[in-house]
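Asks: here is my input, please return the structure:
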Amino acid sequence: MILIIFVLILLLLIFLILNVFFSYIQKRGSSALGSNPPDIKRDPGLDDKTADFIKVEKSEWKINSKFNQNELYAWFTEAKKTTNTTVILVHGFAVDHSSLNIHAQLFYNLGYNILQIDNQAAGKSSGKYMGYGYIESLDLIDWIDELKDRRPNEEIILFGASMGAATVMLTSPKVSGKVKAIIEDSGYTSTKDILSYHAQNMYHIKGRLLIDGISLISKLRAGFFYKQSDCMRALEHNKIPMLFMHGQKDFTVPFSMEEKLYTCGQFYKEIYVSQGVHIRSYYIDSVNYQKAVEKFLQHDQ
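Replies: From the prediction side, this is the model:
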């Protein structure tokens, strides 16, 4: 009897510890992947262009997630000249849509409509827990359907950064025929891989078994296992043209992950590489970054 009680107490303790780790890793505003981006000097003119874009009138959109009914918000910016192409921008971990204003102005000034979304547990959208790209990928499909309902003839381009890049990759096999092209910037190979990388580099823990345990808690509390957000597996089934973008000095999502992602799947793909840090390639190499984007988007035209 004493042994049974001891085992039960031990299991309860493990469960409580895993819950603590889960909350740290997935709660709104988590700093698990680093919360203080480096202060990078931007190329001349980018700040002014971004400030001008922010001033442009935007309409607020709202939907409910089909995954868990959380309320989601987005902001639509009409292009300067009438067009039937919209770029949906998907932000990264523990930030909101405004973190990609600098990228939004790039696409806006290239002549596209812009839809900037707040993921679950970010910005104005509701939700307690982030989904490392999995929940967000399901919500992104809802946003694509919403855009198609409002603008039936619209062509759609997806752009995602970091966790947003994982989101667009995870979405890719499910939106053939609805999406024209995908651009991912600084994406990771899988949730398990990125958490293992940070566990080892930040805390010197080889945490695969720990991550498997937290994954179980994630399924119970957030509705998904970490194995469901495997970008490499998703890309094996993708048919949509994709541009891979990454900085070689990225220590948040290592460049080695980009090299693995680029080898996956049989679809049209291009790659752009800079000397930038995480999601900052455009800041320091804006001319070549824009050229890479324009070249890629002209492929299907």
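Asks: use CA for all of it now, contacts and neighbours both
Replies: Will do.
Asks: is it true that Y262 touches F244?
Replies: Yes. Using C-alpha atoms under 8 Å, Y262 makes contact with F244 at a distance of 7.0 Å.
Asks: end to end, how far does stretch 250-261 reach?
Replies: Taking C-alpha to C-alpha, to the nearest Å, stretch 250-261 runs 15 Å from one end to the other.
Asks: what's next to that stretch, contact-wise?
Replies: 33-34, 162, 186-189, 194, 231-232, 235, 244-249, 276-278 (C-alpha atoms under 8 Å, 6 or more residues apart in numbering).
Asks: ok, back up a step: Y262 and F244: which is more packed in?
Replies: F244 (22 against 17; other C-alpha atoms under 10 Å).
Asks: against which helices or strands is the helix ranked longest in the chain packed?
Replies: Secondary structure assigned by DSSP state H gives helix 2-26 as the longest helix of the chain. Judged by 3 or more C-alpha pairs under 8 Å, 6 or more residues apart in numbering; DSSP states H and E, helix 2-26 is in contact with helix 208-221.
Asks: which outside residues touch the next helix or strand after the helix it packs on?
Replies: For helix 208-221, the following helix or strand on the C-terminal side (DSSP states H and E) is helix 231-235. If you take C-alpha under 8 Å, 6+ apart as the criterion, helix 231-235 is touched by 166, 169-173, 188-190, 260-261, 264-265.
Asks: so how far is helix 231-235 from its chain's centroid?
Replies: 14 Å (C-alpha atoms, centre = their mean, to the nearest Å).
Asks: same thing with stretch 220-237?
Replies: For stretch 220-237, the distance to the chain centre is 13 Å (C-alpha atoms, centre = their mean).
Asks: quick check: end-to-end length of that stretch?
Replies: 28 Å.
Asks: circling back to that earlier point, pull out the buried residues from the longest helix of the chain.
Replies: 18-19, 21-23, 25-26 (16 or more other C-alpha atoms under 10 Å).
Asks: how about stretch 269-282?
Replies: 269-274, 276-282.
Asks: could I get those as TSV with secondary structure?
Replies: Shown next, in TSV, are the buried residues of stretch 269-282 (DSSP: H, G, I helix; E, B strand; the rest coil):
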residue	secondary structure
K269	strand
E270	strand
I271	strand
Y272	strand
V273	strand
S274	strand
G276	coil
V277	coil
H278	coil
I279	coil
R280	coil
S281	helix
Y282	helix
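Asks: now for the residues you listed: which two are most distant?
Replies: K269 and V277 (22.2 Å; C-alpha to C-alpha).
Asks: about what we covered before: shared neighbours of Y262 and F244, anything?
Replies: Common neighbours of Y262 and F244 (C-alpha under 8 Å, 6+ apart) are 269, 271.
Asks: excluding chain neighbours, what is closest to T86?
Replies: N113 (4.4 Å; C-alpha to C-alpha, 6 or more residues apart in numbering).
Asks: one more to line up against the first:
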Amino acid sequence: MKNTNINIFKLKSNVDIDSIDMFQACLTYNAKFQPIIGKELNKWPIYLAYWNSLVKNEKITNFKVKTTIDKLILVGDYIESPVKNANNNRVIFLLHGVTNTRYWIFKQAYIFLEAGYNVVWYDARNHGQSNAAPTTFGKKESHDLQDVINLITDKYHPENIILYGFSLGSASVVMWSELYNKFPSNEKVRLVICDSTFAELEQAYIDKIHNHTFVPTNFMVNIFRKTIKKTTGISDLTVLKPIKYLKYIPNIPALFLHGKADNFVSYTNTEELYHEKIRYEQPVKSKMYLIDKALHGQSFLLGDNGVTIYDEFNQKHKEPLSTLVLTYIDQQLV
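Replies: Sure thing, here's the model as predicted:
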């Protein structure tokens, strides 16, 4: 029988965790195990140099926001693009995945900053420099996103806002949809980009059980439910189904991204999300790109390095993923 005990030191030492251990680690993760202050950038000298240039030219403004739900302090940055063009009054929010910090998605930040967009990113609750608290797989995180949107719109008055989320960040963005019509600041949100998230948390976990263990599914799911309730207070897992929230944003186009080789969250989740989203659109504006050979977190890494990219019609694209994404944004923000 497969050993699914969690070794939390794997997180600290950046050793890969297999799928089931990773789901369990998501429930027990604590911010104190995560490096704070830009250590992720040391792995990528080009990005570290770019970051240092932004700091030198005073393009980065740190901010803190208190969450309305439980008064936690979230820490983030407003980053002004060094490139002057028509995108300078547009802001893209970047939300990272579980066990990451905002620095982990610097490749995405670099792409958008170089295209002229200003960037907002922050450490999710229980991550990086933000306060420790249970990770709730998008439920409370979606409200945290709203708090940051309110702060940024009040202070910077952007013309348009784009929301990009990876994995947990993407679930947060999709589940934020329920709040869209409840806050005037959300009128600025014109587009969402969802990268590699689950359609339904429990089903994604069940998929991993089927593929990676001989333990009976019902036994493992019951443990999973009890652990979630104990750590997050969430007893009704139907709230952790991002797919059911898409009906709240019928007029906001969504771009869905996923690696076809993702063995943590299958790309079929993104296919489900895309097809659910377009049910509410007339005409259809949302789009999907699946990146060949890309694992979890590698959409842009491989998508910008020559692999084949498939759209929702299974047509092949050879352009870099960043080019396809920026082109799509331009088309939607006219």
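Asks: picking up where we left off before, so what touches the longest helix of structure 1?
Replies: Under C-alpha under 8 Å, 6+ apart, the answer for helix 2-26 of structure 1 is 30-32, 129-132, 210, 213-214, 217-218.
Asks: change it to 7 Å
Replies: 30, 32, 129-130, 213-214, 217-218 (C-alpha atoms under 7 Å, 6 or more residues apart in numbering).
Asks: buried stuff in the lengthiest helix in structure 2?
Replies: The single longest helix within structure 2, with elements called by DSSP H, is helix 139-156. For helix 139-156 of structure 2, the neighbour count (16+ other C-alpha under 10 Å) marks 139-153 as buried.
Asks: now swap in stretch 128-139 of structure 2 and tell me
Replies: Buried, per 16+ other C-alpha under 10 Å, within stretch 128-139 of structure 2: 128-139.
Asks: follow-up on the earlier one: which is the succeeding secondary structure element to the longest helix of structure 2?
Replies: strand 160-166.
Asks: equivalent range in structure 1 for that following strand?
Replies: Mapping strand 160-166 of structure 2 onto structure 1 (TM-score structural alignment) gives residues 155-161.
Asks: rewinding a little: check the burial of the aligned partner of the residue nearest to T86 of structure 1 in structure 2 by counting its neighbours.
Replies: With TM-score structural alignment as the criterion, N113 of structure 1 lines up with N118 in structure 2. Residues lying near N118 of structure 2 (other C-alpha under 10 Å) number 25.
Asks: now N118 of structure 2: how far from K260 of structure 2?
Replies: 30 Å.
Asks: cool, E272 of structure 2 as well?
Replies: Counting by C-alpha to C-alpha - E272 of structure 2 and K260 of structure 2 are separated by 14 Å.
Asks: now K66 of structure 2
Replies: Relative to K260 of structure 2, and taking C-alpha to C-alpha, K66 of structure 2 is found at 37 Å.
Asks: those two: who's more crowded?
Replies: Between K66 of structure 2 and K260, counted using other C-alpha under 10 Å, K260 has the larger neighbour count: 22 against 16.
Asks: which of the three states applies to the residue sitting nearest the centre point of structure 1?
Replies: Geometric centre of structure 1, nearest residue: G164, 0.9 Å, by C-alpha atoms, centre = their mean. At G164 of structure 1 the chain is in helix, as set by three-state DSSP.
Asks: ok, it touching L89?
Replies: No. The criterion here is C-alpha atoms under 7 Å, and G164 of structure 1 misses it with L89 at 8.0 Å.
Asks: now do the residue in structure 1 that D70 of structure 2 lines up against against E136 of structure 1, distance only.
Replies: In structure 1, the residue matched to D70 of structure 2 (TM-score structural alignment) is N68. According to C-alpha to C-alpha, N68 of structure 1 stands 11 Å off from E136 of structure 1.
Asks: repeat that for W143 of structure 1.
Replies: Taken as C-alpha to C-alpha, the span from W143 of structure 1 to E136 of structure 1 is 10 Å.
Asks: where exactly do the helices run in structure 2?
Replies: 9-12, 19-28, 45-56, 106-114, 139-156, 168-176, 201-212, 217-232, 268-278, 299-303, 321-332.
Asks: want to throw these into a markdown table with distance to Y310 of structure 2?
Replies: A markdown table is the format used below for those (distance: least, C-alpha to C-alpha, whole Å):
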| stretch | distance to Y310 of structure 2 |
| --- | --- |
| helix 9-12 | 32 |
| helix 19-28 | 25 |
| helix 45-56 | 28 |
| helix 106-114 | 20 |
| helix 139-156 | 29 |
| helix 168-176 | 20 |
| helix 201-212 | 23 |
| helix 217-232 | 33 |
| helix 268-278 | 12 |
| helix 299-303 | 10 |
| helix 321-332 | 10 |
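Asks: just these: most buried one?
Replies: helix 168-176 (a mean of 28; mean count of other C-alpha atoms under 10 Å).
Asks: just checking, what packs against that helix?
Replies: In terms of contacts (3 or more C-alpha pairs under 7 Å, 6 or more residues apart in numbering; DSSP states H and E), helix 168-176 of structure 2 is packed against helix 139-156, strand 160-166.
Asks: that older thread, now the longest helix of structure 1 against helix 191-203, angle please.
Replies: 90 degrees (axes from the mean of the first three to the mean of the last three C-alpha atoms, to 10 degrees).
Asks: orientation of helix 2-26 of structure 1 relative to helix 208-221 in degrees?
Replies: Going by the same axes, to 10 degrees, helix 2-26 of structure 1 makes 80 degrees with helix 208-221.
Asks: and helix 2-26 of structure 1, how far from the chain's centre?
Replies: 31 Å.
Asks: what of stretch 155-173 of structure 1?
Replies: That offset, for stretch 155-173 of structure 1, works out to 6 Å (C-alpha atoms, centre = their mean).
Asks: list of residues touching that stretch?
Replies: 84-93, 132-134, 136-137, 178-188, 229, 231, 234-235, 237-240, 279.
Asks: buried subset of these?
Replies: 85-93, 132-134, 136-137, 178-188, 229, 231, 234-235, 237-240, 279.
Asks: out of these, which sit inside strands?
Replies: Residues from these lying in strands, with DSSP state E as the criterion: 85-90, 181-185.
Asks: pipe those residues into CSV and attach distance to A79 of structure 1 per row.
Replies: CSV is the format used below for those (distance: C-alpha to C-alpha, whole Å):
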residue, distance to A79 of structure 1
T85, 9
T86, 9
V87, 10
I88, 13
L89, 15
V90, 18
A181, 18
I182, 19
I183, 19
E184, 22
D185, 23
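Asks: of those residues, closest to E78 of structure 1?
Replies: T86 (8.8 Å).
Asks: which residue in structure 2 aligns with the closest one?
Replies: So T86 of structure 1 corresponds to V91, using TM-score structural alignment.
Asks: all set, thanks.
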